[in-house]
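> this one's structure only:
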């Protein structure tokens, strides 16, 4: 806590009142700096008070030593249409405005002046049912990663397996409007390696555009920071009480037709946890119990690098290149005690098992994207191509020792080893074409994509021989196979605008999914192909500040290599796990109604949904005859989902903004599944409360509280309240950023799972060390800023002399 008090002492000593500044960069529609542009600033209370400067060679300008009040800023340049920004409000809690790029357009025939009412960005915005989380306005961005920040976005949560969900469904993830083609583990590694201070905003599209209309959970678009004209960068270091530390850097360079964005870093952590479970096995004439207690320690190192280059060949043709790499090298040690207890609650079997694991995940991705914009407004052709490769290796060593009920050794023990290796490669080609057909009322959108993935999986199991101490292969538990998946999709849609604020979109996708296993060990292969028709429809109507959206879409959820993997995992000898190569995709008919209102300081949205889900696949746990259990992915007949959600925000004052969201999805299974498989109807609930308070200019605090409860066919997973509190100070003309981020400072996060089978009841408790106090320091630099200040000083001196 000493760092906490030192942090507040420092920001208090630096919280003296300052005079105001307003700055920005003047560019044309091609992002070319307009050197010599005239920038005039006047107070709205006293128009006689005026200051005028000229933009420097980078198009930058800066006004300093300004008194508090409302200002009007006007930009003019020969041959260009004047631009006016109204209502820029300097005040003690916000006395520094960097307006970014001010785009000046060619002069229109009428010669009208463009007037824009300047509105400050709140932390969270909502429009037409979609959500924008402005990460740059969050005190939690410094020192956090994308995975941390996503849990603070309304409607977004992580399920019991750590997967990102929106209203309980898995969304499509985009980075800078480009799809991320990764499996769940690769995506999790990427999000945990992407630093929060490299992100500008996170967009949640509950009503996505046609190219992603069939995604069951909508779309999450992570937009990275692009910087202003010139060279900009930021270096950050951070450390936390949970044994984490790291550093990252972010660099941008922009000039006419070229933008370069690079970020990279490395971090590590070391945390502990413990857990326990009780399983009651139910038989016709008796019952018994199986109990476990465990402790574990995890440590990991995560290096990462990402580079993006945007190049404008001409106003019609643009290219984008993306390259990224991230890695996760981890070590894990766990100690578990197993107890078998009879119906008289007497211990009759006892053992202890120690597992050591070294693993490494590496992901590499290259993307090349092309955009063509014709002279016809709204006509755009986009081509996305990407190639990726990843590898996963793990080496696990198991030592188990057996005891008598009085805890004396029996003299029997076993040592096993399991080595896993997986190589994944793939590529994706996606084409999207949009154009207006009839005036500005009918719009065509067509597209297609092809995705190919290949996995080379090898599992080697061995046991340690008592005779000579050598490790001997276990053929039954070893496996090696090749996995291929090909997805082809064709899409067509039309949008009709009947009148301003009233439109309808209808479309159809045809998708082919082909899966093939080459089971090298068994000397055979299996394959299956599925064709799926995916229609979608959306009706959108706006009345003033009220918006209504009614939509239908058919979506598909495909099993991946982890769900299809036929290899059995014996790392837990009392609960083996495995996939199912015969698993079928799950489809759903989704009906949604969203009503929203946004007016002045308040926005609120209500969502209602009904989903018919077919051939659901889920991990199902079964009790075997020897008292152990087996968890295998299986298809079940289906379910119906009834959904209700809300997300609202209120600006209490300019200093304080509140946002709240909640979602409830009730799952109802078939009578057959409930009678013979003992599946249970239950609901999943997610909630989030977020506040943002600016108690002084450049001093911000962000708070977040969430609670989640997830249901599955066999039970529920509950957790206690998760809290996050962050304080941020921007000093030295906003170049230096200090942030203190506190995770679960009051309550330690605990998870409790309940699983109900036809002949067993399982209660599982898990406690992972989540309480963390993290201090981060960041420093930004800008070559443009230096030029901007020099030019301003000269302009002020000239004004004084005149």
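That came through, no problem. What you see is a predicted model; the values in this text were computed from it and never measured.
> going by C-alpha atoms from here, please, whenever you check contacts or count neighbours.
Fine.
> excluding chain neighbours, what is closest to residue 421?
In space, residue 421 comes closest to residue 393 once its chain neighbours are excluded; the distance is 4.5 Å by Cα to Cα, 6 or more residues apart in numbering.
> try residue 691
Spatial nearest neighbour of residue 691, excluding adjacent residues (Cα to Cα, 6+ apart): residue 658 at 4.5 Å.
> so the one you found touches residue 688, yeah?
No - in this structure, residue 658 is not within contact of residue 688 by Cα atoms under 8 Å, at 10.8 Å.
> these two: which is more packed in?
Shown here are residue 658 and residue 688; by other Cα atoms under 10 Å, residue 688 has more neighbours (24 against 20).
> residues in contact with the more buried one?
With contact taken as Cα atoms under 8 Å, 6 or more residues apart in numbering, residue 688 is in contact with 152-155, 660-662, 704-707.
> distance of it relative to residue 649?
Computed as Cα to Cα, to the nearest Å, the residue 688 to residue 649 distance reads 12 Å.
> do the same with residue 73
The value you get for residue 73 to residue 649, if Cα to Cα is used, is 30 Å.
> with residue 62 instead?
In terms of Cα to Cα, residue 62 sits 33 Å off from residue 649.
> the structure to be compared is supplied as follows:
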């Protein structure tokens, strides 16, 4: 062969190989959705194998919207199977993949009625699901929370922490809105900690944490929204469950009932809890700046607590496109304290005086929520019109009787009743525009808040009304809002959702005591924006900005001064202004081979921060100093921080989960005199962390442990208590997994837990040390009954979401933790 011919052959062979090597690959795309609800099927599996080699298998899983994409496939003929537990598999036989995109379109999956009728459990969701717009904690998978209440569940949720009083924080900020099944509840307006204790843990299906709510949500909650979803079955049939727990500290029971036939369905549940009587002690001390004692108070209170919550919901399909639902729920909570308080006053001449009193106090709340929703669907399943209405009433009651055995003070009987009425009307419309979505809506909330106080004074059992301390107070808060939100995708891997919400607020309050009558109108324009990018099949990066508002609720506004304790007292402030915050967050999340990792950094600036304000009152009782806690707008807080969550399985059957939040607190622009605080303009670091491990001993036996550690929470005047807890639990499933029994232990090696809070000012310091029985042992049980009918329809969430008010933290100081 001549040299020229040889070179030509080499060049031809190289060029042919290059062209073959660069031949385009095939890509499969599609969206897997439920044939009835038209919602994406998360974690559905897509299996792809060439017909020439059945053993050569590849595939992927769908994301939270049911979308999937599989790249770098050789063109050719394949068998493609889409499958998910409980559904009939969808098979594409002898499907020819061409070079480039191969779009399977929308793949409708139907429920496999034969499978659902024959088995009880069709599959298990992971305990943590990290979706594009929210993090979901599947509480029904948790072992150690069984037999407890909602506060026990929320302590396990990443980014959240719960203190001894039941106050919930999201990344260090207590300004979080709590919804139940996507709706507000009037019981949250008084005391969030008490309200959460009325919800049994066994009634909770999952908890959603939304850090970047869209414009559709009310703008309340400077840190975000928590949505507690209770258990219900959306498919047909008659079924239900009973569960509960018996323990050394508290007991509870819960029952659920679901029935659906044709177009009609009923969902009902009832739950209650009761805490055995326990003795809580408090040691309160106040010192001058030089360290000299001013007063000391020691009290021991016998405390009992009980709660009840029930609801019934009715759904009716007027037509295939017209849906109606109504829900009525009731709630009640009561805490009783009875004990002695010994107060010692240290006088300048090295003498002292004592005051011994006996206090019997009851704190209670009750109320109801009634909502009705109408939804109109259209030919496009994503197009929807919803009209909603809701009326809520919440009553808060504080009654006490204080008898002074020494000190020469008048005995006292106090009664206060607060009523919070809310009436809401709302309209929402969703219009898909090709690959984009337009959402709009209007809403009005009318609030009527009243507080009635009656104080009686006397001696030897003879009492008379104190006219200057008895009153009726009225407060009106009306909100009108509208929003517009637009979402779209571009460049395949990017998704944007931006919107704006306008809220106009009108306030009107009576004059009372030292508070003047007031009227105030203000309008807020509140933008939101989120952009996310997919990084591979199961990873994403998200950047968000939102502006949010927090109006004070009845807990903060109520001017009633609780003087049951002679030294440590509390009073609300009806003149509070709302908080306004700016929030920026950058988050990354990934899911790979059973490992979930979530990391985020955030910055939050909050103006007119509402915090508790401690001050000395020496005027109401001459010759004695009273520590008065009220609330005020204390300035601006700038906070930045990070949250890290990791879940993985180092060995088979063992799953480890850990979450740590690190964040700062810095109060600026304090309007009060310097003597109020020594902490102004100082940067403080705080943390929240937990480690959770579960081990599947066998198919029907699982063990779990949970360790939590929270640093003290900073305020502009001091600190609230730190908290640590260790729980261990084991659960055994019985009777083909229709029933279970379990054992839970909390703090097994420490009978009592100590909580310390501090207040610092340039003139005085004060501390409160509380000792609370916290160790507990409990037995839990559950039983599921009934049969499913897979002809029923799944229901989409709809209806009222009132989430615009700052909710009440629990009482600090002498009452701290008494509801635990």
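Happy to help now that I have it. Quick caveat: nothing in here was measured; it's all calculated off a predicted structure.
> tell me the counterpart of residue 759 of the second structure in the first structure.
Residue pairing (TM-score structural alignment): residue 759 of the second structure is matched to residue 755 of the first structure.
> buried sites along the longest strand seen in the first structure?
Secondary structure assigned by DSSP state E gives strand 409-438 as the longest strand of the first structure. Within strand 409-438 of the first structure, the residues that qualify as buried are 415-436, counting by 16 or more other Cα atoms under 10 Å.
> same check, this time on stretch 369-376 of the second structure
369-376.
> possible to save these as JSON lines with distance to residue 390 of the second structure and secondary structure?
Shown next, in JSON lines, are those (distance: Cα to Cα, whole Å; DSSP: H, G, I helix; E, B strand; the rest coil):
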{"residue": "369", "distance to residue 390 of the second structure": "7", "secondary structure": "strand"}
{"residue": "370", "distance to residue 390 of the second structure": "6", "secondary structure": "strand"}
{"residue": "371", "distance to residue 390 of the second structure": "4", "secondary structure": "strand"}
{"residue": "372", "distance to residue 390 of the second structure": "6", "secondary structure": "strand"}
{"residue": "373", "distance to residue 390 of the second structure": "9", "secondary structure": "strand"}
{"residue": "374", "distance to residue 390 of the second structure": "12", "secondary structure": "strand"}
{"residue": "375", "distance to residue 390 of the second structure": "15", "secondary structure": "strand"}
{"residue": "376", "distance to residue 390 of the second structure": "18", "secondary structure": "strand"}
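> nearest to residue 133 of the second structure, of those?
For these, the closest approach to residue 133 of the second structure (Cα to Cα) belongs to residue 375, at 23.6 Å.
> how near is the residue nearest to the spatial centre of the second structure to residue 340 of the second structure?
Taking Cα atoms, centre = their mean, the centroid of the second structure lies closest to residue 226, which sits 2.9 Å from it. According to Cα to Cα, residue 226 of the second structure and residue 340 of the second structure sit 39 Å apart.
> then residue 103 of the second structure?
Counting by Cα to Cα, the gap from residue 103 of the second structure to residue 340 of the second structure is 75 Å.
> go on, residue 713 of the second structure?
For residue 713 of the second structure, the distance to residue 340 of the second structure - Cα to Cα - is 29 Å.
> can you redo the contacts of residue 688 of the first structure as JSON lines with distance to residue 694 of the first structure?
Formatted as JSON lines, these follow (distance: Cα to Cα, whole Å):
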{"residue": "152", "distance to residue 694 of the first structure": "18"}
{"residue": "153", "distance to residue 694 of the first structure": "19"}
{"residue": "154", "distance to residue 694 of the first structure": "20"}
{"residue": "155", "distance to residue 694 of the first structure": "24"}
{"residue": "660", "distance to residue 694 of the first structure": "18"}
{"residue": "661", "distance to residue 694 of the first structure": "22"}
{"residue": "662", "distance to residue 694 of the first structure": "25"}
{"residue": "704", "distance to residue 694 of the first structure": "15"}
{"residue": "705", "distance to residue 694 of the first structure": "18"}
{"residue": "706", "distance to residue 694 of the first structure": "22"}
{"residue": "707", "distance to residue 694 of the first structure": "25"}
